[in-house]
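> Give me coordinates for this.
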Amino acid sequence: MVQALPKHKLVTFAEFVEWYPQTGVRYELHDGVIVEMTPPVGDHEEIVGFLVGEIVTEYKRLKLPYFIPKTAFIKPPNKESGYSPDILLLNRPNLANEPLWKKESTISQSASVPLVVEVVSSNWRDDYHKKLADYEEMGIAEYWIIDYAALGGRALIGNPKQPTISIYELKDGEYQVSQFRGDDLIMSPSFPNLNLTANQIFQAGV
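Okay, here's the model as predicted:
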């Protein structure tokens, strides 16, 4: 039997992982608070599926020791948080250095994560603010925010708002952002030959 969701109580990451129910419902831990994730819609899942295929094809072509897990957490060090990104690209050789990987499929070192991708849904503030700050602090080299429905704030994606892909690259410990819209060819530091436009991603390759 699944334990009841803790109410009005901050929990540690260890408590969160022990509690996590195997029901198909996704949860994350944000600074000790358990957050139920909004069920994804079809467009969201099509974009995730399309991108997984493109990224896997590219890292195999480059013979890189990467893989994309079905379910795994990113735990920022020294924080009671755990995030489950839409796409988490892992560097297999570094997993031997991850203390929580074998038992909890959790990573906490930037060397394990070449790339994180979030496809924006109604909780867009988490992607643009909380996760962005934590991934930057961790030293994750590349972070994509795919805002296909233009949900983010105008200060983030322009006024009038329009579908935008924001690619954050870590330089000297800080993220520098490049944004792509319409027929712009996206530029990924990890995969410079990916050869995809923003619209191809928004339309999931259609």
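> CA only for contacts and neighbour counts going forward, please
Fine.
> which residues touch the lengthiest helix in the chain?
If you go by DSSP state H, the chain has its longest helix at helix 42-61. For helix 42-61, contacts defined as CA atoms under 8 Å, 6 or more residues apart in numbering pick out 65-68, 86-87, 119, 191, 194, 201-205.
> Out of those residues, flag the one nearest to residue 18.
Closest approach to residue 18 among the contacts of helix 42-61 (CA to CA): residue 86, at 21.8 Å.
> Isn't the closest one up against residue 115?
No. Taking contacts as CA atoms under 8 Å, residue 86 lies outside contact range of residue 115: 11.1 Å.
> which one of these two has more residues nearby?
residue 115 (22 against 19; other CA atoms under 10 Å).
> ok, that one - contacts?
The contact partners of residue 115, by CA under 8 Å, 6+ apart, come to 88-90, 140-144, 190.
> returning to that earlier point: out of the contacts of helix 42-61, which end up buried?
Buried members of the contacts of helix 42-61, counted by 16 or more other CA atoms under 10 Å: 66-67, 86-87, 119, 194, 201-202, 204.
> here's the other one to compare against:
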Amino acid sequence: MSSVMWPDHLLSLADWDALPEDNSRQYELAEGVLQVSPRPVHNHQWAISELLYQLRSQLPAELRVLPEFELVVFDNDPPTVRVPDLMVIPAVVGKTNPARVKGEAVLLAVEVISPGSRRIDRMTKLKEYAEAGIPDYWIVDLDAPVSITAFQLIDGDYELNAEVQDVLSVTTPAPLTVNVGDLVS
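A predicted model of the protein is given here:
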């Protein structure tokens, strides 16, 4: 059995970059603390893939949707780096081929709730993404009845824009319509 060396201090962005690559788990950094969770299972991955497909087919050319891309929520020490299931950014941001993006570059962050992430997605990330200035935040809940809750940033706080179980229609970050039922296989 191999021994994993876990950090014994709060991590900086340089420490985060120096971590060995490991795709067997999902990693995020919360105020310098390394958070490790299992990789998403089939239904979660299906929902991400289907939502990616639906968004990509509707977004204008100047916007891009990315799966599981690093988002620097706070870059001060200690930093916070999240990996939303999906995010929408301006295409011009992607032209620089960044390893990660800062919150001010993200127009929409999407989290699909996993076992063990409900409180983080609905409370912690809701506050963090609002503080980072991300204009839109969606939470996809795959528990029956499957739903999408869409929030819009108003005066520094997220306000409920829509909570649907059938079809989500929004105007930001672009006019989008999502068939919620297609997110489950």
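> TM-score for the pair, please.
In this superposition the chains share a TM-score of 0.83, using TM-score structural alignment, normalised by the length of the second structure; 180 aligned residues with a CA RMSD of 2.5 Å.
> ok so, going back, which members of the buried ones among the contacts of helix 42-61 of the first structure occur in strands, if any?
In this view, these that belong to strands under DSSP state E are 66-67, 87, 119.
> Show the contacting residues for residue 195 of the first structure.
So residue 195 of the first structure contacts 185-186 (CA under 8 Å, 6+ apart).
> what's the counterpart of it in the second structure?
Residue pairing (TM-score structural alignment): residue 195 of the first structure is matched to residue 177 of the second structure.
> Closest to residue 110 of the first structure out of the contacts of helix 42-61 of the first structure?
The closest of these, once distances to residue 110 of the first structure are taken by CA to CA, is residue 66, at 13.8 Å.
> The closest one -> the second structure?
Checking TM-score structural alignment: residue 66 of the first structure goes with residue 63.
> Can you get me a residue count around residue 12 of the second structure?
Neighbours of residue 12 of the second structure using other CA under 10 Å come to 19.
> The equivalent of residue 180 of the first structure over in the second structure: which element?
By TM-score structural alignment, residue 180 of the first structure lines up with residue 163 in the second structure. Per DSSP states H and E, residue 163 of the second structure falls inside strand 157-164.
> So which elements touch that strand?
helix 125-131, strand 147-154 (3 or more CA pairs under 8 Å, 6 or more residues apart in numbering; DSSP states H and E).
> which residue is nearest the middle of the second structure?
residue 84 (1.7 Å; CA atoms, centre = their mean).
> Quick check, that one in contact with residue 70.
Yes. Between residue 84 of the second structure and residue 70 there is a contact at 7.4 Å, judged by CA under 8 Å.
> hey, what's in contact with both of these two?
Common neighbours of residue 84 of the second structure and residue 70, using CA under 8 Å, 6+ apart, do not exist here.
> Doesn't residue 191 of the first structure belong to a helix?
No. Counting by DSSP: H, G, I helix; E, B strand; the rest coil, residue 191 of the first structure is located in no helix; its state is coil.
> In contact with it: list those residues for me.
Here residue 191 of the first structure is in contact with residue 58 (criterion: CA under 8 Å, 6+ apart).
> Please apply the same query to residue 132 of the second structure.
Here residue 132 of the second structure is in contact with 73-74, 103-104 (criterion: CA under 8 Å, 6+ apart).
> Please narrow the residues you listed to those residing in strands.
Using DSSP E, the contacts of residue 132 of the second structure in strands are 73-74.
> are any of the contacts of residue 132 of the second structure buried, and which?
For the contacts of residue 132 of the second structure, buried by 16+ other CA under 10 Å: 73-74, 103.
> Distance to residue 125 of the second structure for these - can I get that in JSON lines?
Formatted as JSON lines, those follow (distance: CA to CA, whole Å):
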{"residue": "73", "distance to residue 125 of the second structure": "10"}
{"residue": "74", "distance to residue 125 of the second structure": "12"}
{"residue": "103", "distance to residue 125 of the second structure": "12"}
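> And residue 113 of the first structure? What does it align with in the second structure?
Taking TM-score structural alignment, the alignment pairs residue 113 of the first structure with residue 106 from the second structure.
> related to what we said a few turns ago, export the contacts of residue 132 of the second structure to JSON lines and tack on distance to residue 32 of the second structure?
Shown next, in JSON lines, are these (distance: CA to CA, whole Å):
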{"residue": "73", "distance to residue 32 of the second structure": "12"}
{"residue": "74", "distance to residue 32 of the second structure": "10"}
{"residue": "103", "distance to residue 32 of the second structure": "17"}
{"residue": "104", "distance to residue 32 of the second structure": "20"}
